[in-house]
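Peer 1: Sequence and predicted structure below; questions after.
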Amino acid sequence: MQSFAQAPGSRPRIGLPVRLSSSSDPDPRVSEANKLFNYIVELVRDGGGDPVLFSTAPSATALASLDGVIIPGGGDLDPRLYGEQPSEVCYDVSPAQDDLDVAVARQSIDAGLPVLGICRGHQLLNVLYGGTLIQDMAPGVVAHREPAPAPGCGPWAWHEVDVQPGTKVAGLYGDGAGVTVKIASGHHQAVARVADGLVVTAIAEDGTVEALEDPDRWVASVQWHPEAHEISAEERVAPFRAFVEVCRAAVKS
């Protein structure tokens, strides 16, 4: 792994590609994604990191200043990225956003930085490694999105996921021996074919891939939203604090 200089006692610098779609978009999912992005930035800061936002692909100098990267949620990836034609159910497909997120993810992985994908970021990492997506999930035994949320529950369907022991995601939740997480779920797409080079570390009861990781480097992803405001403050910040510590440790290694 490539090492990057960090001053003693400094806060790890965590890069995040910004959301390029405007919150004024008539689709409420766009403004919700932008709000969630802001929550992630806050949680990185609360977890001890220094968020660094990118609206264009980072230069070599900017990339070398980072200690880790988070690829956040947002609209749907262009299905052409995984060899399919877009269907009418895809929303907020943005070539500019795809280019930005792919560039940040690819450059960060190539540089040996720890990378965490969230929701769209989870799907993007699978596609980047060569996998495919389900463009629109059929209703099943597990609700992955909630069209009519109950008061106080946010725009989420809630269900539990068992994370495999000894995995990177289990470590983010404070228990390398495995953990059950009640997750905030709000997606209509999911991983179809898992990319070579990634392993599944959590699945839903209906078989939906909920977490992935690269066994050879610190790259991991979750389909759910750990940043959801309906989760308690300590539970929200805990995985981000843990990721910041992963990034701090990577600098020292």
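Peer 2: Received the coordinates, thanks.

Peer 1: From here on, just use CA atoms for contacts and neighbour counts.
Peer 2: Fine.

Peer 1: where along the stretch 51-200 of the chain do the helices fall?
Peer 2: 60-64, 95-110, 120-128, 168-172 (DSSP state H, counting those that start in this stretch).

Peer 1: here's the one I want to compare it with:
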Amino acid sequence: MSESVSESESPVRGSRPLIGISTYLDPKVSWGVWQLPAALLPAGYPRLVQAAGGIAAMLPPDDPSYAESVVARLDGVVVAGGPDVEPERYGAVREERTGPPAPERDAWELALIEAALASGTPLLGICRGMQLMNVALGGTLIQHMDGHAEAVGVFGTHSVKPVPDTLYASIVPDASTDVPTYHHQAVDRLGRDLIVSAYAADGTVEAVELPRPAWALGVQWHPEIGEDTRVMAALVRAAS
């Protein structure tokens, strides 16, 4: 079921929370007459934040030592999807089907996650962002699995089921929800203090969170692709 945010659920106009979103860092992007390095983000991310009542700010990779001061200026943090996490980050040997490393993103986003958790700033991890949350808390990843992506560059759909009495279940209480998905990695060993809050039909972990009173949620799917704003709206409410 898709839901948009009603006016009564949105923050008061003029006091909309500032939500920082991590970005890709691409060595060569084309637009107009230009081919240049770019920090970029699919437009679905800021549009989802805006639809949920927040103001979106892009957080391109930076010196990890700045993460604490950056997060201090934000009301909420979103760690976006993207390339595979370096296996060395969780003590594993790189497998053949693991994608190229993105060390700048890994270092920056791990620092953002740690700063958000330390300060109690509401945190949402999306796909890679969820996986990186797990790694930041000492967990590990399955480096390749089949069946959770239609084809290269094509989002698929599958159902996820919430775990009762979790934050995610309070946000999306439906018995089952179809979500847009595109990934080939997943949570293996769970990071410290994390709990699983949704599963796919095949048992894949689809959402993780920290116990209340923290507001730290990771989802394996891509809410910025679909029409359901409930997860992002919950982050924006927490950030308000």
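Peer 2: That came through, no problem. Computed from a predicted structure; not experimentally measured.

Peer 1: still on that earlier bit, okay, the helices of the stretch 51-200 of structure 1 in CSV with mean neighbour count and distance to Glu210 of structure 1 next?
Peer 2: Formatted as CSV, the helices of the stretch 51-200 of structure 1 follow (neighbours: other C-alpha atoms under 10 Å; distance: least, C-alpha to C-alpha, whole Å):
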stretch, mean neighbour count, distance to Glu210 of structure 1
helix 60-64, 13, 28
helix 95-110, 19, 19
helix 120-128, 26, 9
helix 168-172, 23, 10
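
Peer 1: Which position in structure 1 pairs with Ala136 of structure 2?
Peer 2: Aligned by TM-score structural alignment, Ala136 of structure 2 pairs with Leu128 of structure 1.

Peer 1: before we move on, what about Pro103 of structure 2?
Peer 2: That one, Pro103 of structure 2, aligns with Pro95 by TM-score structural alignment.

Peer 1: Make sure its match is actually in contact with Asp78.
Peer 2: Yes - using C-alpha atoms under 8 Å, Pro95 of structure 1 is in contact with Asp78, at 7.1 Å.

Peer 1: In this structure Glu160 of structure 1 contacts Ala184, no?
Peer 2: No - the criterion here is C-alpha under 8 Å, and Glu160 of structure 1 misses it with Ala184 at 9.1 Å.

Peer 1: Next, the contact list for the spatially most central residue of structure 1, please.
Peer 2: Geometric centre of structure 1, nearest residue: Ile118, 1.4 Å, by C-alpha atoms, centre = their mean. Listed by C-alpha atoms under 8 Å, 6 or more residues apart in numbering, the contact set of Ile118 of structure 1 reads 70-73, 221-225.

Peer 1: Can you tell me what it aligns to in structure 2?
Peer 2: By TM-score structural alignment, Ile118 of structure 1 lines up with Ile126 in structure 2.

Peer 1: Please tell me how far that match sits from Arg94 of structure 2.
Peer 2: 22 Å (C-alpha to C-alpha, to the nearest Å).

Peer 1: try Glu206 of structure 2
Peer 2: 23 Å.

Peer 1: of these two, who's got more company?
Peer 2: Between Glu206 of structure 2 and Arg94, Glu206 has the larger neighbour count (other C-alpha atoms under 10 Å), namely 23 against 14.

Peer 1: give the contact list for that one.
Peer 2: When contacts are counted by C-alpha under 8 Å, 6+ apart, Glu206 of structure 2 touches 160, 196-200, 219-221.
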